[in-house]
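J.: Sequence plus predicted model, see below.
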Amino acid sequence: MKIEVVNGNYHYEKRRKKFPDLYARNINFTLEPGEIMAILGPNGAGKTTMLKCITGLLEWKQGETRIDDKALTSIDRKELWKRVGYVPQAHKMVFGFSIEELVVMGRAPYISTLAQPTKKDLEAAHAALDTIGILHLAKKSCNEVSGGELQLALIARTLVSDPEVLILDEPESHLDIQKQIVILQTIKRLSQERGISCIINTHYPNHAFYLADFVLMTAKEKDVVYGKVQDVMTESRMKEFFDIELKKIIYEEDDYLVETMVPRALGTERNLSSCRFNDFQ
């Protein structure tokens, strides 16, 4: 499935009047099956609003989202949510749903109003949980699992409708580094094995390096920049968008490659005179 945005703009009219040249520039991108795009920017840059406009949860002020060259607004909503999976940021549940019940909710496009989930729906939920690797948590309450496990359950909830596109809102936020890696590896595996296109919101440059084919960078009162990761995520542009100096580092070992960016401010100055003296010891 191809998903694209043509001349999309979601900025409020007051901002457009204050910065007419900046906010007249619209969002344009196209994702083919199996491709991943990261929306990268600091907090408060409007990334979540942009995602909601892409999915039709909010309306674009201008422009439109298209699915296979067809305007999203012309597609039946139930059919749309069979093809598009939206994963919001995970928050602890206030109700005592089990993980199994949470995931079965993703079958809503296939279940008639007032009907109960069928055996087929439960089997689909268990298959999705197994794909994500948390089938053993099926009977656990959402309030009993960790934030990372809940985030994985939300991804499983989208998979039960067998989507062709996954759209994820900062799925790795508020998680420890191990859980972040599990989430990222799961998203990448789903894209590679199922040909699912993915759009992921993040404010972690390293995650964009690991996951994405393309990146769309956004920040307050900045023009949107879109393109291939290597072309867009330069040291100078990261300084411009994040207001911090980042150094790009490439690590290679045999067939293993890691590209990362580290804040220069977190480095420590070496005592050069001490280093020179120690060289002769």
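T.: The structure has been received and is ready for your questions.
J.: contacts and neighbour counts: CA atoms only from here.
T.: Fine.
J.: all strands of the chain, in order?
T.: Ranges of strands within the chain are 3-9, 27-31, 36-40, 62-67, 70-71, 84-87, 165-169, 197-202, 214-217, 225-228, 246-253, 256-263, based on DSSP state E.
J.: would you turn these into CSV with distance to Glu123 and mean neighbour count?
T.: Listed next are the strands of the chain as CSV, based on distance: least, Cα to Cα, whole Å; neighbours: other Cα atoms under 10 Å:
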stretch, distance to Glu123, mean neighbour count
strand 3-9, 29, 20
strand 27-31, 31, 18
strand 36-40, 28, 25
strand 62-67, 29, 19
strand 70-71, 32, 14
strand 84-87, 19, 24
strand 165-169, 21, 24
strand 197-202, 24, 25
strand 214-217, 35, 25
strand 225-228, 39, 16
strand 246-253, 43, 12
strand 256-263, 38, 13
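J.: Dump those strands to JSON lines, plus distance to Ile181.
T.: Output for those, formatted as JSON lines (distance: least, Cα to Cα, whole Å):
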{"stretch": "strand 3-9", "distance to Ile181": "26"}
{"stretch": "strand 27-31", "distance to Ile181": "24"}
{"stretch": "strand 36-40", "distance to Ile181": "16"}
{"stretch": "strand 62-67", "distance to Ile181": "30"}
{"stretch": "strand 70-71", "distance to Ile181": "35"}
{"stretch": "strand 84-87", "distance to Ile181": "17"}
{"stretch": "strand 165-169", "distance to Ile181": "15"}
{"stretch": "strand 197-202", "distance to Ile181": "14"}
{"stretch": "strand 214-217", "distance to Ile181": "19"}
{"stretch": "strand 225-228", "distance to Ile181": "22"}
{"stretch": "strand 246-253", "distance to Ile181": "18"}
{"stretch": "strand 256-263", "distance to Ile181": "14"}
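J.: Nearest to Leu154, out of the ones you listed?
T.: Nearest of those to Leu154, taken as Cα to Cα: strand 84-87 at 6.1 Å.
J.: one more structure, for comparison:
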Amino acid sequence: MSLLRASNVAFGYEGQELFRSINFQLQKGEIFCIIGPNGCGKSTLLDCLLGNLKPQAGEIFLKDQNIKTLSPKEMARHVAYVPQDHEKSFPYTVMDIILMGRASYTGYFGTPSAEDTLIAEEALRLLGIEKYKMRPYTKLSGGESQLVMMARALAQQTPVIILDEPTSHLDFKHELLILETLVRLVREKELAVIITTHFPNHAFYFENNSIPTRVAMMNQKTFSVLGKPSEVLSEENIKSVYDVNAKVISYEHEDKEFKQIVPLKTLA
């Protein structure tokens, strides 16, 4: 049984269709990458999957339950969310932020239990950010903040984590650190991950590291292509979706083949 399934999902605003006929399934221990140009509806699709928006057509299931039958608390126990941006309004400590991931168990005005604290501390350890535990969240860099958001999601102890462009504001090192962390969490925890990204090479990165990976390319208001990165991230598909001429190159490292996309030129 799939952990999450979308069946013929469609959505639009004020009579304008944004996407239609979205179909996919997410399995345990898999990363599902959604890529496509700006404005194609990637983030809006995530809002539908999270139950924040109601599809105009189609159904979304968590295991065998339609998400429209689940309360926000029940959704929070099935799916965790790492947003692209997070407002840093108050100087909560990092530990406070991570404990917020336990809200569906403690209640929004409840007091975290000793078990909740242990779970939050384990999330800190798994992300390697124990040293930030008592630091004000407002004093962290973009990369550090994103790791804290991932730790908060882990503290929810959900089988599915959804991330919206988690590396969009990060430097080269922190971008790679987020990707390495996702690989490790899927491998060690068998999490199921949905990630939107502007960088097709992220899908190749996961596949290159032997993580079960599928990629969906959003184009013409639907998933125009869906499959394994090595099968669908072709030069022709990159040209069709992004209007970019590119080369897909292969190289060997430590007796293993790796693939990467090298962009060459935009099309007029």
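T.: Okay, I see it. Nothing here was measured: the structure is a model prediction, and the numbers come from that model.
J.: wait, which of the strands of the first structure is closest to Asp176 of the first structure?
T.: Among these, the nearest to Asp176 of the first structure by Cα to Cα is strand 197-202 (15.0 Å).
J.: what's the mean deviation for that closest one versus the second structure?
T.: Once the two are superposed, strand 197-202 of the first structure sits an average of 0.3 Å from its aligned residues in the second structure (mean Cα distance after the TM-score superposition for the first structure).
J.: what's next to that strand, contact-wise?
T.: Applying Cα atoms under 8 Å, 6 or more residues apart in numbering, the set of residues contacting strand 197-202 of the first structure from outside is 1, 31-41, 47-48, 51, 164-172, 187, 191, 208.
J.: Specify, as a residue range, where that strand falls in the second structure.
T.: Mapping strand 197-202 of the first structure onto the second structure (TM-score structural alignment) gives residues 192-197.
J.: What are the buried residues along stretch 173-182 of the second structure?
T.: Residues of stretch 173-182 of the second structure classed as buried: His174, Glu175, Leu177, Ile178, Leu179, Thr181, Leu182 (neighbour count, 16 or more other Cα atoms under 10 Å).
J.: Tell me which residue of the first structure matches up with the fifth one.
T.: It stands for Leu179 of the second structure. Taking TM-score structural alignment, Leu179 of the second structure has Leu184 as its aligned residue in the first structure.
J.: That match and Gln178 of the first structure: what is the separation?
T.: Leu184 of the first structure is 10 Å from Gln178 of the first structure, where distance means Cα to Cα, to the nearest Å.
J.: Would you mind measuring from Glu207 of the second structure to Lys42 of the second structure?
T.: Applying Cα to Cα, the value for Glu207 of the second structure to Lys42 of the second structure is 21 Å.
J.: Skip the chain neighbours and tell me the closest residue to Ser89 of the second structure.
T.: Take Ser89 of the second structure and drop its neighbours on the chain: the residue closest to it by Cα to Cα, 6 or more residues apart in numbering is Thr138, 7.6 Å away.
J.: What is the equivalent residue in the first structure for that neighbour?
T.: Under the alignment (TM-score structural alignment), Thr138 of the second structure pairs with Asn143 in the first structure.
J.: give me the number of residues near its match?
T.: Residue neighbour count, defined by other Cα atoms under 10 Å, stands at 17 for Asn143 of the first structure.
J.: was I right about it contacting Ile99?
T.: No - Asn143 of the first structure is not in contact with Ile99 according to Cα atoms under 8 Å; the separation is 9.4 Å.
J.: which residues does the residue nearest to Ser89 of the second structure contact?
T.: Thr138 of the second structure touches Lys88, Ser89, Phe90, Pro91, Tyr92, counting by Cα under 8 Å, 6+ apart.
J.: Of those, which is the most crowded?
T.: By neighbour count, taken as other Cα under 10 Å, the most surrounded of these turns out to be Tyr92 (15 neighbours).
J.: if I line the two up, what does Thr260 of the first structure land on in the second structure?
T.: In the second structure, Thr260 of the first structure lands on Gln260 (TM-score structural alignment).
J.: distance of the residue nearest to Ser89 of the second structure from Glu144 of the second structure?
T.: Noted for Thr138 of the second structure: a distance of 11 Å to Glu144 of the second structure, by Cα to Cα.
J.: Same question for Phe258 of the second structure.
T.: Using Cα to Cα, Phe258 of the second structure is found at 28 Å from Glu144 of the second structure.
J.: What segments of the first structure are helices?
T.: For the first structure, the helices defined by DSSP state H cover 13-18, 20-23, 47-55, 77-83, 99-104, 119-132, 147-159, 177-194, 205-211, 229-232, 235-242, 272-278.
J.: winner for burial among these?
T.: Most buried of the helices of the first structure by mean neighbour count (mean count of other Cα atoms under 10 Å) is helix 147-159; its value is a mean of 25.
J.: how much does it stray from the second structure?
T.: In the superposition against the second structure, helix 147-159 of the first structure averages 0.5 Å from its aligned positions (mean Cα distance after the TM-score superposition for the first structure).
J.: Quick one: list the elements packing against that helix.
T.: strand 84-87, helix 99-104, helix 119-132, helix 177-194 (3 or more Cα pairs under 8 Å, 6 or more residues apart in numbering; DSSP states H and E).
J.: That concludes my questions; thank you for your assistance.
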